[in-house]
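>>> only the shape, not the letters, is given here:
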């Protein structure tokens, strides 16, 4: 059986990086997209192909995804993990911040998904995993309203596209992590704030990126073949 072709945005750190490692360990060819230059790791049995990409640049996204599709015929799995957030109060929030969060978190995801779907549909199969957040279930514990609204939007996007994909053989699901030990949390929270989050979480811990990556790879696998349009919570019981 040929190795899977996997595309992951936000692969430079956190959940995206951990997900890349999981797929590489399984022997996949992983195209990792991020706005930062990525180290030659992660290692694994598979093939690691890092690419520099700002997902808010729609033309660049289409070009990169088209290149992967041209080389392999189709992407087997797309994971959209690229995201940004800022701890700004709603009343003081610059419109520019709102636009930046929306452009990356929602529009960037939309363009990525639309870029790979035609070839997936033509082939009759594939899996898309959208990374939302506990913010899309309630509210963000570390970022502002723009982040919360964007993550609600990703859940809506997943559910709507799932309905449109009926009969195509392509699945789309959403993973909603709770607070995770990743740059987007640590950059926007003090140690005291993180400790309070831990104390309010029933499992009394925040997630490691690999905790979430395990659910992402499950959602993309044949073991989840009957799961479509779902939101999988990985939040330690915190709602």
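Alright, I've got the coordinates. Worth saying up front: this structure is predicted, and the values here are computed from it rather than measured. Numbering: from 1, shown residues only.
>>> okay, CA-based contacts and neighbour counts for the rest of this
Will do.
>>> which stretches of the protein form strands?
5-9, 29-34, 47-52, 77-80, 126-131, 170-177, 231-234 (DSSP state E).
>>> can you add distance to residue 207 and mean neighbour count and give these back as JSON lines?
Shown next, in JSON lines, are the strands of the chain (distance: least, C-alpha to C-alpha, whole Å; neighbours: other C-alpha atoms under 10 Å):
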{"stretch": "strand 5-9", "distance to residue 207": "20", "mean neighbour count": "24"}
{"stretch": "strand 29-34", "distance to residue 207": "22", "mean neighbour count": "24"}
{"stretch": "strand 47-52", "distance to residue 207": "25", "mean neighbour count": "18"}
{"stretch": "strand 77-80", "distance to residue 207": "19", "mean neighbour count": "27"}
{"stretch": "strand 126-131", "distance to residue 207": "14", "mean neighbour count": "26"}
{"stretch": "strand 170-177", "distance to residue 207": "8", "mean neighbour count": "26"}
{"stretch": "strand 231-234", "distance to residue 207": "8", "mean neighbour count": "21"}
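>>> residue ranges of the helices in this protein, please?
In the chain, the helices defined using DSSP state H lie at 14-25, 58-72, 95-102, 108-123, 145-164, 183-186, 191-200, 209-219.
>>> second structure follows, compare the two:
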């Protein structure tokens, strides 16, 4: 995928967990990849690891807050200045606040700061990123947008709080709206909805919460970031051009809407 045909991909929340796995898989597949994360130390650590394995000229990593419009605009402007406007967008950035005990904030005691903060990152941030790329994707007659949802937005939530659930369900609505407004544009928009994935956000595999979830997963294990990244990488490819407006559940069978 080298030369003039080399695709440009952007990954929000790409400095750790699922996002970093996506960045890695896209680089393996031959893309140039730009990513951003909210914490400078995570971005720096990711860049150090990626530069050992891939050509640094194919990688751009920056600290940016997806809930801040100026940060998002500055990041996409830098991508365009360095390479050109992106062909692929993966909206992965997300937060899920928990109490000190690791439980979601009870709905009755959740304050507006938490509610607005979660939606600003998980939903509004995705909207801002989509606004940054759809015009150029439409002009070039090619684009792939993948929104990272959650099993919590698909069925009764087991461990997620109300703000997180609402934000992830909202991504499905955003997807439908973008599909309807992108008819004939060459741009596809899809949602990947992971189940429980072993990341820093999910905690250790042997925690009581994860042990209980494992009992509900027919494949007999929890997910890995690579499980999700492989699905996303396929949806980003030219081979996925007839998949549009879909929700791909990647959860080991814990939720199976058959």
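Alright, I've got the coordinates. Note that this is a predicted model, so its numbers are computed, not measured.
>>> re the thing from before, the strands of structure 1 into JSON lines, with extra columns for distance to residue 15 of structure 1?
Shown next, in JSON lines, are these (distance: least, C-alpha to C-alpha, whole Å):
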{"stretch": "strand 5-9", "distance to residue 15 of structure 1": "10"}
{"stretch": "strand 29-34", "distance to residue 15 of structure 1": "12"}
{"stretch": "strand 47-52", "distance to residue 15 of structure 1": "16"}
{"stretch": "strand 77-80", "distance to residue 15 of structure 1": "10"}
{"stretch": "strand 126-131", "distance to residue 15 of structure 1": "9"}
{"stretch": "strand 170-177", "distance to residue 15 of structure 1": "9"}
{"stretch": "strand 231-234", "distance to residue 15 of structure 1": "12"}
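>>> please report the distance of the counterpart of residue 107 of structure 2 in structure 1 from residue 108 of structure 1.
Under the alignment by TM-score structural alignment, residue 107 of structure 2 pairs with residue 90 in structure 1. Going from residue 90 of structure 1 to residue 108 of structure 1 by C-alpha to C-alpha, to the nearest Å gives 23 Å.
>>> looking at these two, which is more packed in?
Each of residue 90 of structure 1 and residue 108 has its neighbours counted (other C-alpha atoms under 10 Å); residue 108 has more, 22 against 11.
>>> residues contacting residue 194 of structure 2?
With contact set as C-alpha atoms under 8 Å, 6 or more residues apart in numbering, residue 194 of structure 2 has these partners: 148, 149, 150, 151, 228, 249, 250, 251.
>>> typed the wrong thing, it's residue 124 of structure 2
Neighbouring residues of residue 124 of structure 2 by C-alpha under 8 Å, 6+ apart: residue 67.
>>> ok, 10 Å please
66, 67, 68, 69, 116, 117, 118, 130, 167, 170, 171, 174 (C-alpha atoms under 10 Å, 6 or more residues apart in numbering).
>>> show me what it lines up with in structure 1.
Checking TM-score structural alignment: residue 124 of structure 2 goes with residue 107.
>>> cool, residue 29 of structure 2 as well?
By TM-score structural alignment, residue 29 of structure 2 lines up with residue 26 in structure 1.
>>> distance check, its match against residue 70 of structure 1.
In this view, residue 26 of structure 1 and residue 70 of structure 1 are 23 Å apart by C-alpha to C-alpha.
>>> and residue 162 of structure 1, by the same measure?
Noted for residue 162 of structure 1: a distance of 25 Å to residue 70 of structure 1, by C-alpha to C-alpha.
>>> kindly report the same for residue 144 of structure 1.
To residue 70 of structure 1, residue 144 of structure 1 is 39 Å away according to C-alpha to C-alpha.
>>> more crowded one of these two?
The neighbour comparison of residue 144 of structure 1 against residue 70 (other C-alpha under 10 Å) goes to residue 144, with 21 against 12.
>>> excluding sequence neighbours, find me the nearest residue to the equivalent of that one over in structure 2.
By TM-score structural alignment, residue 144 of structure 1 lines up with residue 161 in structure 2. Nearest residue to residue 161 of structure 2 in three dimensions, chain neighbours excluded: residue 104, at 4.8 Å (C-alpha to C-alpha, 6 or more residues apart in numbering).
>>> likewise residue 249 of structure 2?
Distances taken as C-alpha to C-alpha, 6+ apart put residue 193 closest to residue 249 of structure 2, at 4.8 Å, once the chain neighbours are dropped.
>>> right, and that neighbour touches residue 223 too?
No: shown here, residue 193 of structure 2 and residue 223 do not form a contact pair, counting by C-alpha atoms under 10 Å, at 11.8 Å.
>>> what touches both of these two?
With C-alpha under 10 Å, 6+ apart, residue 193 of structure 2 and residue 223 have common neighbours 250, 251.
>>> re the thing from before, okay, now the residue nearest to residue 161 of structure 2: neighbour count?
Per other C-alpha under 10 Å, the neighbour tally for residue 104 of structure 2 reads 19.
>>> could you do residue 68 of structure 1 as well?
Neighbour tally, residue 68 of structure 1, other C-alpha under 10 Å: 17.
>>> quick one: contacts for it?
So residue 68 of structure 1 contacts 5, 6, 7, 31, 74, 75, 116 (C-alpha under 10 Å, 6+ apart).
>>> who's in contact with the aligned partner of the fifth one in structure 2?
Using TM-score structural alignment to pair residues, one finds that residue 74 of structure 1 aligns to residue 85 in structure 2. Under the criterion of C-alpha under 10 Å, 6+ apart, the neighbours of residue 85 of structure 2 are 7-10, 76-79, 132-133, 135-137, 140.
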